[in-house]
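Trainee: Give the three-dimensional model of this entry:
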Amino acid sequence: MTVPSWVPIRDELRNEEPYGAPQIDVPVRLNTNENPYGPSEKAAADIAGAVHQAALELNRYPDREAWALREALAAYLGHGLTADRVWAANGSNEVMQQILQAFGGPGRTVLSFAPTYSMYPEYARNTHTRWVAGRRREDFAIDVPAAVALVEAEQPDVVFLTSPNNPTGTALAPEELRAVLDVAPGMVVVDEAYAEFRREGTPTALELLAGHPRLIVTRTMSKAFALAGGRLGYLAADPAVVDALRIVRLPYHLSSVTQATALGALRHTDELLAQVDALRTTRDETADWLAERGYDVAASDANFVLFGHFPDRHAVWEGLVDRGVLIREVGPDGWLRVSIGTPEEMQAFRAALMEVGPR
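Mentor: Now for the predicted structure:
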């Protein structure tokens, strides 16, 4: 996309493309890591009732602190968290942008390790924060000595660590996180958007919060809670860090409708998370099936699987689309990512991939 010359956009934005996965009308869409199982009629009715109550007072501004929601999120996360240690915004995207608005900016640096979430450099660009990307190992894990050396050399104001990582699905061990925390001079953000899908025994960075006041752990309700349309992301951190984010938030940034929707969903946590185990099982079955057919498969603790290598991955992607299956052409060259859907959707994916074959 090229912005016309008469539009006085910032120079570094002029030839940029808006973020977004392809939206193609096909029967099987497995490209955006959505939860294929929506809320039940009971949960949907409860959420709708909460939204109805909120609608009766839409002439009033929402609770700008979203206190009731933050209390509910703290209770869900556990680990002794309280509302003053939780912050919420419109998706984890806004959470991340607020973090860089508060702790990044001109003359400051944010560092991460590629391949990782493709929006991170865009958050950096949009906040005038210098972007530095180290490299992960061939197995997509963090090379701890190299990571520590890069942090010591760059002295970043913010480090993004993604666990499980997107697009690879790779989770980080506590000792890997501690190694970075021990040398990072600024904030360390552990993006746990897919945390609920991690395999049994894989820890959460929430366990490290008590001893690391500059640690931020971010989550979302889009994935495990099947609330992608609700746009609710949140984080856990030291109360002083939360207060810093309150300085840069827009007035009344979280609508009454969004808060009511999220609170309604949290009342049905057990039901909405009940499908997570099924998705984990389907993920592992998918990974095994791909490996049995000779594909390289990244170990995944998320609700997707990255697999390869393809000499021409775009041709494979197109072949799948021609057969009514949409996955994501993302990550390192030669790799593709498939989100985990229903058993029927995954069967359609397998059949289509068998027809397309390696290219």
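Trainee: Only C-alpha atoms from now on, for both contacts and neighbour counts.
Mentor: Noted.
Trainee: can you give me the strands in the stretch 151-300 of the chain?
Mentor: 158-162, 187-191, 215-220, 233-236, 296-297 (DSSP state E, counting those that start in this stretch).
Trainee: could you check the angle strand 158-162 makes with the third one?
Mentor: Translated: strand 215-220. Between the axes of strand 215-220 and strand 158-162, defined by axes from the mean of the first three to the mean of the last three Cα atoms, to 10 degrees, the angle is 50 degrees.
Trainee: re earlier: any chance of the strands of the stretch 151-300 of the chain in JSON lines with distance to N90 and mean neighbour count as columns?
Mentor: JSON lines is the format used below for these (distance: least, Cα to Cα, whole Å; neighbours: other Cα atoms under 10 Å):
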{"stretch": "strand 158-162", "distance to N90": "19", "mean neighbour count": "24"}
{"stretch": "strand 187-191", "distance to N90": "15", "mean neighbour count": "24"}
{"stretch": "strand 215-220", "distance to N90": "10", "mean neighbour count": "25"}
{"stretch": "strand 233-236", "distance to N90": "6", "mean neighbour count": "25"}
{"stretch": "strand 296-297", "distance to N90": "33", "mean neighbour count": "19"}
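Trainee: Could you also give me the structure for this next sequence, so I can compare it with the first?
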Amino acid sequence: MSWPPLREELRGIAPYGAPQLDVPVQLNVNENPYGPSPRVVADIATAVAEAAGTLHRYPDREFTELRAALADYLGHDVSPEQVWAANGSNEIMLQLLQAFGGPGRTALSFAPTYSMYPEYARDAMTTWVAGRRESDFSLDLDAARALVREHRPSVVLLPSPNNPTGTALPAEAVTALCEETGDGVVVVDEAYGEFRRAGTPSALELLPRHRNLVVTRTMSKAFALAGARLGYLAAAPEICDAIRVVRLPYHLSAITQATALAALRHAPELLGRVEELRGRRDETVRWLREQGLEVADSDANFVLFGRFADRHAVWQGLVDRGVLVRETGPDGWLRVSIGTAEEMTAFTDALTEVMEEQR
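Mentor: Reported below is the predicted structural model:
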């Protein structure tokens, strides 16, 4: 056995992570470019200072107050008993795979999709199956149902809006897959849900109809709290109870709970720039299409665009001009997060130069 005694299926695998480069304009990890105001920072600091006085004790392992605040924020008659939270939606997903996946079980999604999903499955020793999306990144429901019937997954992962494409799922697609999956759980990942275009529904509306539906959210994106690491879900109370079996003891620190509660008190302000970012996203989609590029319809705070014969050369050309985007998704495509007006001007100027250089 070679050293260290790593599981064989993990050997040679690079850890997940987007490039961290010191460039002026960073538009590669879908962050909200607008940080909390001094007033919000002061309230968070006060809350954290109060929590610091209790750090000799373990935190509330049921984070009761936070679950109530999250349920109130979500609305849709979601109760605190239907809410669970963890250190980012990444930990939420891993807990779901630990609880409902495992050896002899299958997790299923439809590519292109979030690159961490197969890693969650791998880490939970769950078989991974990925179907294919259509050319416009939508789902062929007949093909999706057939794949579920073939593999009988215990977990189906459906990001909506999808990462990296930005496309959202219609309610009928969620309902169809909840019904087809039967006793398995269907996870609709709404990490970017607050950025949906008008008229695009949330899967939260379907929770009363499907006991196997789980809707996940995060405070990293629209709430501009990527550094706080708080993800959460809404589901039937039985699903939340099942996750308790696999959660680590006191997994949500007192500091994290205090930060999230303070942020939720300021939800209208923290979400106040979402509409502006939506408008800038739509402007970016229009501009990219005017340049003759293919662009996926986006309900998120990012845009997938292409196609390039050598996308890495385009990516590098942007980096050389001080703009970092993400080289992800299908071959030939790139993804840009929506930043400030100044950042998006820097992006469009740099991309114009790169494309002219390559003609």
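Trainee: need the strands of the stretch 151-300 of the first structure in CSV with distance to R70 of the first structure, can you?
Mentor: Supplementary listing: these in CSV, determined by distance: least, Cα to Cα, whole Å:
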stretch, distance to R70 of the first structure
strand 158-162, 23
strand 187-191, 18
strand 215-220, 13
strand 233-236, 9
strand 296-297, 38
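Trainee: nearest to D143 of the first structure, of those?
Mentor: strand 158-162 (12.4 Å; Cα to Cα).
Trainee: tell me which strands and helices the closest one is in contact with?
Mentor: Contact analysis of strand 158-162 of the first structure by 3 or more Cα pairs under 8 Å, 6 or more residues apart in numbering; DSSP states H and E lists strand 109-114, strand 187-191 as its packing neighbours.
Trainee: and of these, who's closest to A72 of the first structure?
Mentor: So among these, strand 187-191 is nearest, using Cα to Cα, at 20.0 Å.
Trainee: between that closest one and strand 158-162, how many degrees?
Mentor: Strand 187-191 of the first structure runs at 20 degrees relative to strand 158-162, counting by the same axes, to 10 degrees.
Trainee: Residues touching strand 187-191 of the first structure, excluding its own?
Mentor: Defining contact as Cα atoms under 8 Å, 6 or more residues apart in numbering, one finds that strand 187-191 of the first structure is touched by 103, 157-164, 181, 205, 214-219.
Trainee: and with 6 Å instead?
Mentor: Outside of strand 187-191 of the first structure, the residues that reach it under the criterion Cα atoms under 6 Å, 6 or more residues apart in numbering are 158-163, 214-218.
Trainee: From those, pick the one nearest A173 of the first structure.
Mentor: Within the set of the contacts of strand 187-191 of the first structure, S163 lies nearest A173 of the first structure; the separation is 8.9 Å, counting by Cα to Cα.
Trainee: That closest one and A75 of the first structure, how far apart?
Mentor: 22 Å (Cα to Cα, to the nearest Å).
Trainee: hang on, the earlier thing: will you turn the helices and strands packed on strand 158-162 of the first structure into a markdown table that also has distance to A224 of the first structure?
Mentor: Converted to a markdown table, these look like this (distance: least, Cα to Cα, whole Å):
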| stretch | distance to A224 of the first structure |
| --- | --- |
| strand 109-114 | 24 |
| strand 187-191 | 14 |
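Trainee: The spatially most central residue of the second structure and L27 of the second structure, how far apart?
Mentor: Of all residues in the second structure, the one closest to the mean position by Cα atoms, centre = their mean is A191, 3.7 Å from it. For A191 of the second structure, the distance to L27 of the second structure equals 17 Å [Cα to Cα].
Trainee: what stretch of the second structure does the helix or strand hosting Q98 of the first structure fall on?
Mentor: Per DSSP states H and E, Q98 of the first structure falls inside helix 91-103. Residues 88-100 of the second structure are where helix 91-103 of the first structure aligns, taking TM-score structural alignment as the criterion.
Trainee: Next up, the contacts around the corresponding residue of the second structure for E192 of the first structure.
Mentor: E192 of the first structure is assigned E190 in the second structure as its aligned equivalent, the criterion being TM-score structural alignment. The neighbourhood of E190 of the second structure, defined by Cα under 6 Å, 6+ apart, consists of 160, 216-217.
Trainee: closest to A267 of the second structure among the residues you listed?
Mentor: Proximity of the contacts of E190 of the second structure to A267 of the second structure, judged by Cα to Cα, is greatest for R217, which lies at 14.4 Å.
Trainee: if I line the two up, what does that closest one land on in the first structure?
Mentor: R217 of the second structure maps onto R219 of the first structure when the alignment is built from TM-score structural alignment.
Trainee: show me the contacts for that match.
Mentor: With contacts defined as Cα under 6 Å, 6+ apart, R219 of the first structure is in contact with 192-193, 233-235.
Trainee: Let's see that with 10 Å instead.
Mentor: 77, 88, 91-92, 95, 190-196, 232-236 (Cα atoms under 10 Å, 6 or more residues apart in numbering).
Trainee: ditto for S202 of the second structure
Mentor: 76, 160-161, 168-171, 188, 190, 193-194, 196, 215.
Trainee: got it, and G231 of the second structure?
Mentor: Counting by Cα under 10 Å, 6+ apart, G231 of the second structure makes contact with 84-93, 191, 216-220, 260.
Trainee: if we can go back for a sec, with the second structure overlaid, report how far the helix holding Q98 of the first structure is off on average.
Mentor: In the superposition with the second structure, the average deviation recorded for helix 91-103 of the first structure is 0.2 Å (mean Cα distance after the TM-score superposition for the first structure).
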